[in-house]
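Asker: sequence unknown, structure follows:
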């Protein structure tokens, strides 16, 4: 298990707002400071996504492509941090924040679960080296996670809990998850629609690792979380 993993009670103590407590009908886009502010005010933990800009700045943004969230063509990694700051999310005045801006806003009031979104191993060389100085002075509840093995492999020496984001039910996929988890991970974030499975059961029962689910939107999703995991990452309602 990676640094600061010995006590992860905070990770499962409260529901986790997926990309913040966003609501487009109220002009609050996903992964925006407005969504994170709403989550803090509601007392929810926050899940968010980060990419890296052309000039090495971690920014909070889910998609690699810009179009869905901004109406622009191109990709997030092709822009500088200054160019990202000029983007607007959906039809609002909200810009994608930097990770540093998110940390300043939250300031430990609720836990943060930050998912690093990779492109490929070559493009993402040094990704976590750019993240590390942003989070190193943030002595508050914060964890990093990723789907991408090459990003997880960059987390040596990062003093926060590291998690594996994963999905799938095939035996070979579950075995691969186990191998990746054993190298360096302290918790699991799993697709709620792929529970139960042997990997998640092993992680919880044999490794004592907390398991959070994504993304809970219905009572059935919530029931799956209650039966097979420890906390939910939710959206579309307020628990």
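Answerer: Yes, it's here. Computed from a prediction, not measured in an experiment: that's the story for all the values here.

Asker: hey, let's count contacts and neighbours off CA atoms from now on
Answerer: Will do.

Asker: how near is the residue positioned nearest the centre of the chain to residue 103?
Answerer: Closest residue to the average C-alpha location of the chain: residue 115 at 2.8 Å, with CA atoms, centre = their mean. In this view, residue 115 and residue 103 are 14 Å apart by CA to CA, to the nearest Å.

Asker: and residue 178, by the same measure?
Answerer: In terms of CA to CA, residue 178 sits 31 Å off from residue 103.

Asker: same question, residue 55
Answerer: 20 Å.

Asker: what does the helix or strand containing residue 212 contact?
Answerer: Here residue 212 sits within strand 211-216, counting by DSSP states H and E. Identification of contacts with strand 211-216 by CA atoms under 8 Å, 6 or more residues apart in numbering yields 12, 18, 187-192, 200, 203-204, 221-222, 225, 229-235.

Asker: buried residues in that strand?
Answerer: Under the neighbour-count criterion of 16 or more other CA atoms under 10 Å, strand 211-216 has 211, 212, 213, 214, 215, 216 buried.

Asker: what about residue 82, neighbour count?
Answerer: 11 (other CA atoms under 10 Å).

Asker: elements contacting the longest strand along the chain?
Answerer: Once the chain is assigned using DSSP state E, the strand that runs over the most residues is strand 45-52. For strand 45-52, the elements it packs on are strand 16-18, helix 33-42, strand 58-60, strand 112-116, judged by 3 or more CA pairs under 8 Å, 6 or more residues apart in numbering; DSSP states H and E.

Asker: got another, please set it beside the one above:
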């Protein structure tokens, strides 16, 4: 039986030109369709766990500062894009979802290994719902393997730049055996590759990202257990 009861996963919530990514509004829209949601966690200077994708605030908030160098009170002064939406706290997302849909929680690269992860675990200890931890970062997944091995962990993996593609499988195997992830979140461009073949041969659960139209979804839907999608409705 698959880990993923709902194979449809909204990438950073259901966002568009009017609804910012990783906002409470984007997650509310996903709830309306009963989609699982994928979102990103990082940490502020004063160790608040917040939902945000980038290292820097420039793209989404028009402020050229790294999020790890500012306090949460500073973030409260900012809006996401041209909306009235704010950067949410992780605990606000947990309160909003309240176990209604699954959470695919990506932990971004950060400088506070152990601090962010420990704070996440404390919040999840009081949460009654389905969730999965995932990351590109080996040290993040290793922390969870060593400290909270009961949590379901996913290794996110993407293709190397073209001239280094021949090293894809070697790098993947290194990260996989170091982290012993429970599932793999694989770049859809690798669904016809030796990395994919290894995952299938070893019966690893697979989700893929990021599918942006129904044609691409139809082409890959039988290959994976879950699909992270955006820009359209499945």
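Answerer: Everything's here; your move. Keep in mind that this is a model prediction, so the values were computed, not measured.

Asker: may I see the PyMOL selection of the buried members of the contacts of strand 211-216 of the first structure?
Answerer: To isolate the buried subset of these in PyMOL, counting by 16+ other CA under 10 Å, use the following:
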select buried, resi 12+18+187+188+189+190+191+192+200+203+204+221+222+225+229+230+231+232+233+234+235
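
Asker: which of the contacts of strand 211-216 of the first structure fall in strands?
Answerer: 18, 187, 188, 189, 190, 191, 231, 232, 233, 234.

Asker: list the contacts for the last one?
Answerer: When contacts are counted by CA under 8 Å, 6+ apart, residue 234 of the first structure touches 15, 16, 17, 18, 214, 215, 216, 217.

Asker: doesn't residue 238 make contact with the second one?
Answerer: If I follow you right, that is residue 16 of the first structure. No - the criterion here is CA atoms under 8 Å, and residue 16 of the first structure misses it with residue 238 at 10.3 Å.

Asker: got the buried residues for stretch 101-117 of the second structure?
Answerer: Per 16+ other CA under 10 Å, stretch 101-117 of the second structure contains these buried residues: 101, 102, 103, 104, 105, 106, 107, 108, 109, 116, 117.

Asker: before we move on, back to that, can you tell me what part of the second structure the longest strand of the first structure aligns to?
Answerer: Mapping strand 45-52 of the first structure onto the second structure (TM-score structural alignment) gives residues 36-43.

Asker: and stretch 23-34 of the first structure, how far apart are its ends?
Answerer: Using CA to CA, the two ends of stretch 23-34 of the first structure sit 10 Å apart.

Asker: over to stretch 223-234 of the second structure?
Answerer: 17 Å.

Asker: pull out the buried residues from the helix ranked longest in the second structure.
Answerer: Longest helix in the second structure by number of residues, with DSSP state H as the criterion: helix 168-179. For helix 168-179 of the second structure, the neighbour count (16+ other CA under 10 Å) marks 168, 169, 172, 175, 176, 179 as buried.

Asker: how about these in JSON lines, adding distance to residue 27 of the second structure?
Answerer: Formatted as JSON lines, these follow (distance: CA to CA, whole Å):
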{"residue": "168", "distance to residue 27 of the second structure": "33"}
{"residue": "169", "distance to residue 27 of the second structure": "34"}
{"residue": "172", "distance to residue 27 of the second structure": "31"}
{"residue": "175", "distance to residue 27 of the second structure": "30"}
{"residue": "176", "distance to residue 27 of the second structure": "30"}
{"residue": "179", "distance to residue 27 of the second structure": "29"}
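
Asker: to which residue of the first structure is residue 27 of the second structure aligned?
Answerer: The alignment partner of residue 27 of the second structure in the first structure, by TM-score structural alignment, is residue 36.

Asker: burial count for that match?
Answerer: For residue 36 of the first structure, the count of nearby residues is 30 (other CA under 10 Å).

Asker: touching, it and residue 21? I think so.
Answerer: Yes - Residue 36 of the first structure is in contact with residue 21 according to CA under 8 Å; the separation is 6.3 Å.

Asker: does the residue nearest to residue 34 of the second structure when sequence neighbours are not counted sit in a helix, a strand or a coil?
Answerer: The shortest distance from residue 34 of the second structure to any non-neighbouring residue, by CA to CA, 6 or more residues apart in numbering, is to residue 101 (6.5 Å). Of the three states, residue 101 of the second structure takes coil under DSSP: H, G, I helix; E, B strand; the rest coil.

Asker: residues in contact with residue 101 of the second structure?
Answerer: 31, 34, 35, 36, 37, 129, 130.

Asker: in PyMOL, how would I select the buried members of those residues?
Answerer: The PyMOL selection below is limited to those of the contacts of residue 101 of the second structure classed as buried (16+ other CA under 10 Å):
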select buried, resi 31+34+35+36+37+130
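
Asker: quick one: the strand holding residue 212 of the first structure aligns where in the second structure?
Answerer: Counting by TM-score structural alignment, strand 211-216 of the first structure corresponds to residues 206-211.

Asker: residue 227 of the second structure matches what in the first structure?
Answerer: Checking TM-score structural alignment: residue 227 of the second structure goes with residue 232.

Asker: cool, and residue 54 of the second structure?
Answerer: In the first structure, residue 54 of the second structure lands on residue 63 (TM-score structural alignment).

Asker: now residue 29 of the second structure, nearest residue through space, not along the chain?
Answerer: Leaving aside its chain neighbours, residue 29 of the second structure sits nearest to residue 14 (5.8 Å; criterion: CA to CA, 6+ apart).

Asker: which residue of the first structure sits opposite that neighbour in the alignment?
Answerer: Per TM-score structural alignment, residue 14 of the second structure is aligned with residue 21.

Asker: and that match, what is it in contact with?
Answerer: Applying CA under 8 Å, 6+ apart to residue 21 of the first structure gives the contacts 30, 35, 36, 38, 39, 235.
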